[in-house]
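need the 3D shape of this:
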Amino acid sequence: MPEEPAMVQVPRPAPHAASSGGVGRRSLLLGTAAWCAAAAGCARSTGPSAATPPAAGVRTPPVGAARATASAPPGRLPAAVAWRPGPGEIEPAAKLAAVRLVEALGTWPAGRGGRSNAAARAAALGIPAPLAAELAAEAGPLTPAADQAVVRVIYAQYGGLLPDTASVLVPCTQSTRTGSAVREGGTTIDVRLDRTPAGWAVTALHPGRPGPAAPLGAPARAVLAQPRIELPPASAADVRSGAVHESVLRAMLRLADTHRMSVSVVRSGHPLNVFGTGRPSDHPVGRAFDVWAVDGRPVVDPATPRSLVTAFMRAAAAAGSYNVGGPVQLSGGTRPNQFFSDATHHDHVHIGFAT
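Presented below is the predicted three-dimensional model:
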């Protein structure tokens, strides 16, 4: 079945009431000022995403990102850079609410680590203290034991978008310092939100948890070594775990022959079910991947040529995908309903493979 959500017609930004069940204290709109106050050296991005220092084995896209300043001296962390949505976004406020919380939880000055401090940073965004404590407890790999940390968001992509609820997937890198040792890592967080009278509000976090590294076959090794396949930390860890199906790996390599791909998610950090349905997604079983930029051009950006996106979607189908979703509804294909388009896939290309 396609990865389409249960409802795909989402209007452009407009006031909406909260869903019928309501979210009570879990529905406060997130702010942004407290995060910048907590992050030492906070800088603003100048494009649709923040510049991201590469983690080990990870290549991140230079296009569509604010340019990084000079590398941090040994033992020091890079400056925090606040991610901001670029043009073409359907619900930029939902993405901002998700990202600001991820940045606040995963970034702290020296001596302010730990769950209680993470809860305080979440509360400083305007989240009620009980919910802030819950979200800090759910943050998992976003709050490792370290003296200091800086998160940089690579991109914020929809895992699902319905009129009154959303999933925003936030792949990010994270630099941590313990003593004089600096470590580069990162994760992907599935951030759940509800629309309230005040705006979009975070209700839960589901961090990605890739499996341990395993012996790899030639396709996985080739993907990790291919500079035209840009993988965020969690997706690189997915490949290293050996849990990504060979059909996905071979399709990545085939597409990399003609395109540079900025991958947002493979397995870890994606909803288990197609959002808004009870149908299992192809992502958690390692049979799908999402691409947020092609040849350095964000899929969501109106300035990105539609011909580039459609050519990439057709190339994905030719590489064996039975289920290609994106911002454009394509006709044709070698399988029934091989192509689809909806609001969730307005900002990326989904490439899935049959079991």
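
from now on I want contacts and neighbour counts done on CA atoms only, so please keep to that.
Fine.

got the buried residues for stretch 229-245?
If you call a residue buried by 16 or more other C-alpha atoms under 10 Å, then stretch 229-245 has these buried ones: 229-245.

ok, now stretch 209-220?
Across stretch 209-220, burial judged by 16+ other C-alpha under 10 Å covers 209-210, 219-220.

swap in stretch 303-310?
For stretch 303-310, burial by neighbour count (16+ other C-alpha under 10 Å) applies to 304, 309-310.

go through those and say which is closest to residue 257.
For those, the minimum distance to residue 257 (C-alpha to C-alpha) is 15.8 Å, reached by residue 309.

need the nearest residue in space to the closest one, chain neighbours excluded.
Spatial nearest neighbour of residue 309, chain neighbours left out: residue 299 (6.8 Å); criterion: C-alpha to C-alpha, 6 or more residues apart in numbering.

now residue 168
Nearest non-adjacent residue to residue 168, counting by C-alpha to C-alpha, 6+ apart: residue 158, 4.5 Å away.

do you know how far that neighbour is from residue 109?
Going from residue 158 to residue 109 by C-alpha to C-alpha, to the nearest Å gives 30 Å.

next, the second sequence, to be compared with the first:
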Amino acid sequence: MLALLVVGCGADETVRQPESAEPQKRAALVPVVTQAPEPLPSFAQYEPGPEERFPNAKRVAGQAAQNLLTYERGATRAAIAARLGLGAEATRQLTESLGAAVKPNAASVAEVIYPQMAGTTATSFGAMVVVRQLLQDAAGRRNAVTRTVDVRLRRSGGPWTVQEIASVGGNEVERPRDLPHAASRLLDDDRVTLTDTARWDIFRGAVDPALLEALSRAAERHRFSVAVLSSGHPRNVWQTDRRSAHSSGYAADIYAVDGRLVVRQPGVGTAAHQLAQSFAGSGVRQLGSPWDFDGPGRASFTDDVHLDHLHVQRSAVGETR
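As a prediction, this is how the structure comes out:
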């Protein structure tokens, strides 16, 4: 009886093995279906509006930044840099700096938000191009980054051409947990639109706290968008040897107020004019805008470069840090 019982258990076990293994064998014959990532959108090439004072230069600068940050998966930094047709040294420098904006095994498309002026002469032009970069990794995951790209143009009796991409907007920085109150207040204010480039400057502690406070107070009156604080701005005042206040984190450039570009609000009484006027009355050290509120040689000034943004400096460089 015991032997029969043992044989019976063994027989049952040998019968069950093929039943449990058979589904695995059948499953192996069914091909695995994987869904390809949804393609990235495409954006039209940047075209300036009719209100721009330098439309041809802005078109060249905007499209250069857009083309630079639009690349296929697997593209190398050297190949991306070479597409702009720069000189050998400018291409080499750009290849090195592109590490911040070209992610391994990712595809990228770019949309120009606005190319704000940095400076101009008869033969040179600079634009700080605010670009939204949409990246997609091999698994289809997407990430958006807004960069301020420093584009330099030149010309000599002909059309504008790209001379140099001086910056792609800096390296990504994690937000510290112990940010000062002035920094946290501005970063978390949904009335203020900051590029990621500007946010990283604040994360690094590279911005004048008095400037951050002035911007926060201004947001109580108007919503606005900041193109640049420090990174992405030329080191010197255009075509001079004078260091820009932006380089030390003491100035901010605002390119839109209450959802409209500053360049589209040239009239007195517009939201951009009201915001500029409030800065002028608050005791800022320097204010560049489409309007001069206090006459030549004082804190407020206007020129061709500042027709498309508000330049705000609250303190003298080195004063409040």
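
re earlier: alignment lookup: the residue nearest to residue 168 of the first structure to the second structure.
Correspondence of residue 158 of the first structure to the second structure, assessed by TM-score structural alignment: residue 117.

about what we covered before: could you find the counterpart of the residue nearest to residue 309 of the first structure in the second structure?
The alignment partner of residue 299 of the first structure in the second structure, by TM-score structural alignment, is residue 262.

who's more crowded, residue 158 and residue 109 of the first structure?
Using other C-alpha atoms under 10 Å as the criterion, residue 158 of the first structure and residue 109 rank with residue 158 on top: 23 against 14.

quick one, what contacts residue 144 of the first structure?
Residue 144 of the first structure makes contact with residue 114, according to C-alpha atoms under 8 Å, 6 or more residues apart in numbering.

assumed it was part of a helix.
No: Residue 144 of the first structure: not assigned to a helix; according to DSSP: H, G, I helix; E, B strand; the rest coil it is coil.

the second structure: which residue goes with that one?
Alignment note: residue 144 of the first structure maps to residue 103 in the second structure; criterion TM-score structural alignment.

please apply the same query to residue 229 of the first structure.
Match for residue 229 of the first structure (TM-score structural alignment): residue 192.

wait, that match sits on residue 226?
Yes: the pair residue 192 of the second structure and residue 226 qualifies as a contact (C-alpha atoms under 8 Å) at a distance of 7.5 Å.

rewinding a little: narrow the buried residues of stretch 303-310 of the first structure to those in strands?
Among these, DSSP state E puts none in strands.

residues of the longest strand along the first structure that come out buried?
Assignment by DSSP E gives strand 181-196 as the longest strand of the first structure. Neighbour-count burial for strand 181-196 of the first structure, with 16+ other C-alpha under 10 Å as criterion, is recorded at 182-196.

could you measure from the match of residue 158 of the first structure over to residue 223 of the second structure?
Distance of residue 117 of the second structure to residue 223 of the second structure, given as C-alpha to C-alpha: 21 Å.

what is the equivalent residue in the second structure for residue 97 of the first structure?
Matched to the second structure by TM-score structural alignment, residue 97 of the first structure sits across from residue 60.

check residue 345 of the first structure too.
Match for residue 345 of the first structure (TM-score structural alignment): residue 306.

could you find the closest non-adjacent residue to its match?
Nearest in space to residue 306 of the second structure, with sequence neighbours left out and distances taken as C-alpha to C-alpha, 6+ apart, is residue 289 at 4.9 Å.

which ones are touching the counterpart of the one you found in the first structure?
Alignment note (TM-score structural alignment): residue 289 of the second structure maps to residue 326 of the first structure. By C-alpha under 8 Å, 6+ apart, the contact set of residue 326 of the first structure is 313, 340-342, 345-350.

out of the residues you listed, which sit inside strands?
340-341, 349-350.

quick one on the thing from earlier: what about the match of residue 144 of the first structure, distance to residue 54 of the second structure?
Remark: distance between residue 103 of the second structure and residue 54 of the second structure (C-alpha to C-alpha) = 33 Å.

now do the strands in the first structure.
Assigned by DSSP E, the strands in the first structure fall at 43-44, 81-82, 148-153, 157-161, 165-178, 181-196, 199-207, 229-230, 261-265, 288-294, 297-298, 323-326, 339-341, 349-352.

need these in JSON lines (columns: distance to residue 276 of the first structure).
As requested, the strands of the first structure are exported to JSON lines (distance: least, C-alpha to C-alpha, whole Å):
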{"stretch": "strand 43-44", "distance to residue 276 of the first structure": "34"}
{"stretch": "strand 81-82", "distance to residue 276 of the first structure": "30"}
{"stretch": "strand 148-153", "distance to residue 276 of the first structure": "25"}
{"stretch": "strand 157-161", "distance to residue 276 of the first structure": "8"}
{"stretch": "strand 165-178", "distance to residue 276 of the first structure": "9"}
{"stretch": "strand 181-196", "distance to residue 276 of the first structure": "12"}
{"stretch": "strand 199-207", "distance to residue 276 of the first structure": "15"}
{"stretch": "strand 229-230", "distance to residue 276 of the first structure": "29"}
{"stretch": "strand 261-265", "distance to residue 276 of the first structure": "19"}
{"stretch": "strand 288-294", "distance to residue 276 of the first structure": "18"}
{"stretch": "strand 297-298", "distance to residue 276 of the first structure": "26"}
{"stretch": "strand 323-326", "distance to residue 276 of the first structure": "17"}
{"stretch": "strand 339-341", "distance to residue 276 of the first structure": "16"}
{"stretch": "strand 349-352", "distance to residue 276 of the first structure": "17"}
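
of all these, which one is nearest residue 278 of the first structure?
Closest of those to residue 278 of the first structure is strand 157-161, at 13.1 Å (criterion: C-alpha to C-alpha).

right, I'll call it a day here.
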